[in-house]
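> prediction below, plus the sequence it came from.
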Amino acid sequence: MIKLVSLIFSLLIFSSAANSNTLLIVGDSLSAGYKIPVEESWPVLLPEQLSAQNQKIDVINASISGDTSGNGLARLPGLLATHQPDYVLVELGANDGLRGFSPTIISKNLKTIIETIKAQNAKPILMQIRVPTNYGKRYGQAFADIYPALSEQADIPLMPFYLEQVITKPEWMQNDGLHPNVKAQSWIAEFIATELGKIIK
């Protein structure tokens, strides 16, 4: 009887592990919880939101404030080797855009990031990023176009840019006008969880 109970318990643990996925988030300050307590940032709140949608996903947040697409690319091989994720959410490019980097360079970095993730048998998910309107219509459009183009070329999901819905609510934004505050984090986590639910089955 004891052996039978032990066997059932072992099978339950195996089943739970087999049904879980690991999501690695590689991003910048928009995912790193810039100037807010880490425990209140949306990546930390995300597993609970996913669980509410009956999804068991372990979330590893490897985002660093200030990172460019080039920084993310440099760190990526080590992150993939260490965490061996099933999915990688790429939230990069905002700092490239704010520094006026060439869209060609940004696109090349992101393309290499996507290829590197695929080469490790993980599934990339790209988040759309946009730059503020004061960077000019021409640059802003060229920058924004990078993401759907890469999504189509690589045949990977493109997640909407959550900040577009947050920035319209001043009470959800920090004084710099670029980063969400603590009040926005639960909504962002729910938004991300909903979008992931369309991707991760």
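All right, it came through fine.
> going by C-alpha atoms from here, please, whenever you check contacts or count neighbours.
OK.
> just how off-centre is stretch 138-155 within its chain?
17 Å (CA atoms, centre = their mean, to the nearest Å).
> run through who's touching that stretch.
Outside stretch 138-155, the residues that touch it by CA atoms under 8 Å, 6 or more residues apart in numbering are 97, 103, 106-107, 111, 114, 126-133, 157-158.
> can you check stretch 62-81 too?
The set of residues external to stretch 62-81 that reach it, using CA under 8 Å, 6+ apart, is 24-32, 34, 92-96, 106, 109-110, 112-113, 116-117, 120.
> over to stretch 118-135?
The set of residues that contact stretch 118-135 without belonging to it, under CA under 8 Å, 6+ apart, is 80, 84-94, 97-98, 114, 117, 140, 143-144, 147-148, 151, 156-161.
> quick one: the strand ranked longest in the chain to chain centroid distance?
Of all the segments assigned as strand in the chain under DSSP state E, the longest by residue count is strand 21-27. What separates the centre of strand 21-27 from the centre of its chain is 6 Å, taken as CA atoms, centre = their mean.
> let's bring in a second model and compare:
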Amino acid sequence: MQAGLLRWVAACLLALPVLAQAQATAAAAAAPGTQKTMLIMGDSLSAGYGMSAAQSWVGLLEQRLQREAPDWRVVNGSISGETTAGGASRIVQAVVRERPAVVVIALGANDGLRGLPLADARRNLARMIGASQHVGAQVLLVGMRMPPNLGTDYTAGFEANYRLLAETFDVPLLPFLLEPIATDRVNFQDDNLHPTVEAQAKILDHVWPALQPLLRARR
């Protein structure tokens, strides 16, 4: 574990009483429900940029759960343009409000496109994982990959960030959200960044096997 991540973990431990108090307050105020919640924290790739929410892979996931696991509901907390810093700033409020059983963290693409220092992205994602685990949620970390225009060291380090975090926090990792569609231009909209409506089912089929063990664990 790198020194910067160690320092973050220590700071997070000191902040846990504040999160625990907020969690207890929310739990006392909320009525018990029968559905379990899956919270998706992503960017435009998960928010359904250029299409209706129901057409996105997250929307298709919600439809699949309605058919195959109706005791689950999906809360899509994804925002177009979101960064790991934005996700880190929202995570505590989101997990306290939703009390998720599973949190899917699919952020980092916008950080990479802007050349954010790798240590900053790592700390932000660590905060999100730590906050999710503290409220008892299982976490699926979803990685991204960057083109080599920022240099091979940055590209390799960007990908390694996700592996390090998955190992540190003992969470499953889906290394690359766009793995099944990335090499075919036809799968992308005119901006060559955002997948088409037709590609969303392929993305869901890629994510689904990584989600299934987490769903079974919470039954």
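Done, it's in. None of the values given here were measured: they were computed from a predicted structure.
> quick one on the thing from earlier: quick one, which of the contacts of stretch 118-135 of the first structure are buried?
80, 84-94, 97, 114, 117, 140, 143-144, 147-148, 151, 156-159 (16 or more other CA atoms under 10 Å).
> just those residues: which are in helices?
Taking DSSP state H as the definition of helices, these contribute Leu80, Ala94, Gly97, Ile114, Ile117, Gly140, Phe143, Ala144, Tyr147, Pro148, Ser151.
> from Ala74 of the first structure, how far out is the last one?
Which is Ser151 of the first structure. In this structure, Ser151 of the first structure and Ala74 of the first structure are separated by 21 Å, where distance is defined by CA to CA, to the nearest Å.
> again, but for the first one
Noted for Leu80 of the first structure: a distance of 11 Å to Ala74 of the first structure, by CA to CA.
> so what corresponds to Asp58 of the first structure in the second structure?
With the correspondence set by TM-score structural alignment, Asp58 of the first structure lines up against Arg73 in the second structure.
> same question for Gly78 of the first structure.
If you follow Gly78 of the first structure across to the second structure using TM-score structural alignment, you land on Gln93.
> what count of nearby residues applies to that match?
By the measure other CA atoms under 10 Å, the count of residues near Gln93 of the second structure is 15.
> surely it is in a strand?
No. When the secondary structure is assigned by DSSP: H, G, I helix; E, B strand; the rest coil, Gln93 of the second structure falls in helix instead of a strand.
> show me where the second structure has strands.
In order along the chain, the second structure carries the following strands (DSSP E): 36-42, 72-76, 102-106, 138-142, 173-174.
> between these, which gets nearest to Cys12 of the second structure?
Each of the strands of the second structure has some distance to Cys12 of the second structure by CA to CA; the shortest is strand 138-142, at 17.0 Å.
> counterpart of that closest one in the first structure, which residues?
Using TM-score structural alignment, strand 138-142 of the second structure lines up with residues 123-127 of the first structure.
> and that stretch, how far out from the chain middle?
Taking CA atoms, centre = their mean, one finds stretch 123-127 of the first structure lying 7 Å from the centre of the chain it belongs to.
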